[in-house]
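**Q** Need coordinates for the below:
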Amino acid sequence: MKRRSALSIFCMVIALSLVSAQLSVAAQISIEEGKDSPQLLTFSVPVMKANYPLYQSFLAEKGANPLGITNFSSLYSNRIVVDMVLLQQALALGGLDVKLQYYAVPNPARAIEDVKMGLSPVLGFETWKSDFDDRVFQSDEIIGDGEFLKVVVGRLNNSKYLMQAKSKTDLQKLSAVTGHRWRIDQKTLHEMGIVEIFSVSQYSLQLKMLQEGRVDFGMYEYTNIRKSMPEGLGIVPGITVGLRGTRHFMVSRLHPRGKDIFEALQRGIAILKSRGAFRSAYRECGFISPELDSWKRVFP
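**A** Got it, this is the predicted structure:
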């Protein structure tokens, strides 16, 4: 009898867990009363915690309505903030009247997993093609192969080798550091022929290794590193590296409204691309920097 009772309790716990999981997904679709739309669908969408406050400050500066923003020049703007705004504009242009309610997660891996599990219908930013699997839809290309540019950063006093680098061959003689989860950066470094590559878990540790001279260079987004360049480090002038791979928006196949969102998103992306909206916004936020237009892309 004790065994039978224990089994019954176990089955009840499993059943309650399944119901709870279903309710958690359903709870992310809510009806919000509004003046313009009496039944506005609201979806919870993950973004990295570092970008969430920037997005809030950006909206406050631009007038709060993301659908009306056409200029992305701001101290609070970056590539992710642009994605968060243009994602909403694409859905609206695609004919889907919804509100995206962003929530903060620690890192991109967590955000991607939430979408793959169907806990959220769409990722709040574009991501690498290699992140996709059969649980998600892949949007049309947002950033092309080699278009995601990074600058080379190292110690300013490494003038004999690094700061004089002008080609891929020059960099092949040196050591590099990158993020443990930065798989595309790792792939790019390998394809460049860099032999000595250190992969570390924390961004701050990358910078510390560079400052201490334990490694020669790292690759970073120009706008981000320029705003917070650590003491003693600098950008190698005149060269950039294009990362190998394309980037796309990710939509969950497991979410109840995933297919509707994906179809609307595709229509909206096509309209935005025909207007040059992505490239214009990326240039205004600094992701595509006019300062780098004349620099030599040493790879690919």
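
**Q** C-alpha from now on. contacts and neighbour counts both.
**A** Noted.

**Q** For the longest helix anywhere in the chain, what is the distance to the chain centroid?
**A** Ranked by residue count and defined by DSSP state H, the top helix of the chain is helix 2-26. Centroid separation between helix 2-26 and its chain, computed with CA atoms, centre = their mean, to the nearest Å, is 36 Å.

**Q** One more: stretch 210-224?
**A** 20 Å.

**Q** which residues are contacting the longest helix of the chain?
**A** For helix 2-26, the surrounding residues in contact (CA atoms under 8 Å, 6 or more residues apart in numbering) are Gly118, Leu119, Ser120, His255.

**Q** In it, which residues are buried?
**A** Applying a neighbour-count criterion of 16 or more other CA atoms under 10 Å, the buried positions in helix 2-26 are Val25.

**Q** this one as well, want them side by side:
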Amino acid sequence: MSPKTFATRSTDKARFGIFVALSFTLCALAAFRSVPANATETVDIRFPVREAEFDAVLSCQNDNNPDCRSCLAYRPNSTSLVMYSILEKALQAGGLAARVEVVPSPNSERSRMMVSEGFADIKSDWDFNIDADPEALKSAPILRRGAVEKGIYVREDNLTLSDNKPISNVHNMSAVSIRTWRLDWDVLESLAPASLTSAATKQQMYAMINANRADFTLLEFSSTPAMVREVEGIRLYPVPGVKVTLPASQHFMISRHLPDADKIVGALNSGINALHANGFIHQCLTNSGIINEQVKDWRILNAAEDQMAPEKTTPSN
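**A** Predicted coordinates for the structure are as follows:
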């Protein structure tokens, strides 16, 4: 064999070795790329929070101690922190490595628009609002239909009157609410009070009851022992023994503009179901006052309507 032939064969062997190594590397890279993003990368999720609660949620986001996201502490009126905690925990339980970052928003309507247009990624909302938006996907329910309960709130001096007459006579009482609180409005219409007036603001609603221009309204139960609600010094109290439920469910609204949105919804659904099963979601809702254990045995005034149409969805506030 000539030196030239030997050299040529050596070169060919070297080239073949390089080719094999390169092929192996490309296959490995292809296999790596084929792994779902949720197994290899941390996904950033932008979560809009209204300005009134933004600082509290941002502080928790930046806190290395996870206790503030555990829902173990009693934290009344911290709805945004509750939903932030459930979202983070659900993504984790669903097997998705995600970093939830809060972004400020002036109100719920603007937050909804931010998710729809892709300026934010996920927020909690009523089923009705999500179903109406073609740019949004819907998770499994966080708050199941009927889980949100409200009281019949009156002035303190009207509690005695309420105790002395059957609550079935609510149709002899006058009600006030805000028409854009559409779920509340629908429930009030179903109760058929003597009259139903729309107020422009929550402050005006309280003022009308305080001035005896209306007898009652629907409000979330406070987590205080007396369950009092107060606005600008006007205190309202729930009529004992009765409540209403809102005939809708709450879910996470996921922007279709979010990369791998369908995979994220799948992870969320798996996580939400797990958090319902292990009691984490109930713990969050109870410790925030969204679910009030003080009224769990109270009679539901609109129960018959809710039971007759369990799949009906109605607008909400």
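
**Q** Quick check: TM-score for this pair?
**A** Structural agreement between the two chains, given as a TM-score (TM-score structural alignment, normalised by the length of structure 1), stands at 0.76; 259 aligned residues with a CA RMSD of 2.8 Å.

**Q** which residues does Ala140 of structure 2 contact?
**A** When the contact criterion is CA under 8 Å, 6+ apart, the partners of Ala140 of structure 2 are His251, Phe252, Leu268, Asn269, Ile272, Asn273.

**Q** Quickly find the element holding it.
**A** With elements delineated by DSSP states H and E, Ala140 of structure 2 resides in a region that no helix or strand encompasses.

**Q** Quick check: it vs Leu29 of structure 2, distance?
**A** Remark: distance between Ala140 of structure 2 and Leu29 of structure 2 (CA to CA, to the nearest Å) = 35 Å.

**Q** swap in Thr79 of structure 2?
**A** Thr79 of structure 2 is 44 Å from Leu29 of structure 2, by CA to CA.

**Q** where does Pro46 of structure 1 land in three-state SS?
**A** Three-state secondary structure (criterion: DSSP: H, G, I helix; E, B strand; the rest coil) places Pro46 of structure 1 in strand.

**Q** what do we get in structure 2 for it?
**A** Under the alignment (TM-score structural alignment), Pro46 of structure 1 pairs with Pro48 of structure 2.

**Q** What sits closest to that match if chain neighbours are left out?
**A** Counting by CA to CA, 6 or more residues apart in numbering, Pro48 of structure 2 lies nearest to Val103, which is 4.7 Å off, once chain neighbours are set aside.

**Q** So what's the residue count around the one you found?
**A** Applying other CA atoms under 10 Å, we find 18 residues neighbouring Val103 of structure 2.

**Q** Now, the contacts of Ala140 of structure 2 that are in strands?
**A** Judged by DSSP state E, the contacts of Ala140 of structure 2 include His251, Phe252 as members of strands.

**Q** which one of the contacts of Ala140 of structure 2 sits closest to Thr224 of structure 2?
**A** For the contacts of Ala140 of structure 2, the closest approach to Thr224 of structure 2 (CA to CA) belongs to His251, at 26.9 Å.

**Q** how about the closest one, what's its match in structure 1?
**A** Under the alignment (TM-score structural alignment), His251 of structure 2 maps onto His248 of structure 1.

**Q** ok, now Thr286 of structure 2?
**A** Under TM-score structural alignment, Thr286 of structure 2 pairs with Arg283 in structure 1.

**Q** how much space is there between the residue nearest to its match when sequence neighbours are not counted and Val151 of structure 1?
**A** Taking CA to CA, 6+ apart as the measure, Arg283 of structure 1 lies nearest to Ser289, with 5.9 Å between them; neighbours along the chain are not counted. From Ser289 of structure 1 over to Val151 of structure 1 the distance is 11 Å, taken as CA to CA.
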